[in-house]
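Asks: no FASTA, just this:
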């Protein structure tokens, strides 16, 4: 067990993984909300991520930007 400081934890199912040379884009469905995480290919392989895997997405961001139309 591990304790984490990240409070924004969302259960999700992986819907697709697109691997580049160094980065993998991991697409997820979190209760009808589409999310994409960019992680290293090495990390994706070490975690054994595959389409359909259940994961917990943990979000820790120092900045969140919002925009609205004029």
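Replies: On my side now, so go ahead. This one's a predicted model, so the numbers in the text were calculated from it and none came from an experiment.
Asks: C-alpha from now on. contacts and neighbour counts both.
Replies: Fine.
Asks: give the contact list for the residue positioned nearest the centre of the chain.
Replies: With distances taken as CA atoms, centre = their mean, residue 37 lies nearest the centre of the chain, 3.4 Å away. Listed by CA atoms under 8 Å, 6 or more residues apart in numbering, the contact set of residue 37 reads 25, 26, 27.
Asks: put this beside the first:
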């Protein structure tokens, strides 16, 4: 499944590995089949509205107007 009705080109299918729920925002870690972990920060209300739970299969949609690079 892919989401094509919105303007997001980078999509990562995976399962929720961890949810760090806060009073206003929460961090969601999504692990792809290749082992890549994508972290999203969304409102805690959205976590509840979407019914997100550890182990649930989701698609992480990544859209960015800027990519920053830091030297190691």
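Replies: Received it, and whenever you're ready, just let me know what you need. Predicted model only: the values in this text are computed from it and were never measured.
Asks: Buried among the contacts of residue 37 of structure 1? Need that as a selection in ChimeraX.
Replies: Selection of buried members from the contacts of residue 37 of structure 1 for ChimeraX, criterion 16 or more other CA atoms under 10 Å:
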select :25,26,27
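Asks: mapped onto structure 2, which of the contacts of residue 37 of structure 1 are still contacts?
Replies: Compared against structure 2 with both residues aligned by TM-score structural alignment, their matches' CA atoms under 8 Å, those retain 25, 26, 27.
Asks: The first one and residue 38 touch, don't they?
Replies: Yes. Judged on CA atoms under 8 Å, residue 25 of structure 1 makes contact with residue 38 at a distance of 4.6 Å.
Asks: what helix or strand is residue 48 of structure 2 on?
Replies: helix 44-50 (DSSP states H and E).
Asks: in that helix, what counts as buried?
Replies: 44, 47.
Asks: and the gap between the equivalent of the residue nearest to the centre of structure 1 over in structure 2 and residue 72 of structure 2?
Replies: Using TM-score structural alignment, the equivalent of residue 37 of structure 1 in structure 2 is residue 40. Distance, residue 40 of structure 2 to residue 72 of structure 2, using CA to CA, to the nearest Å: 23 Å.
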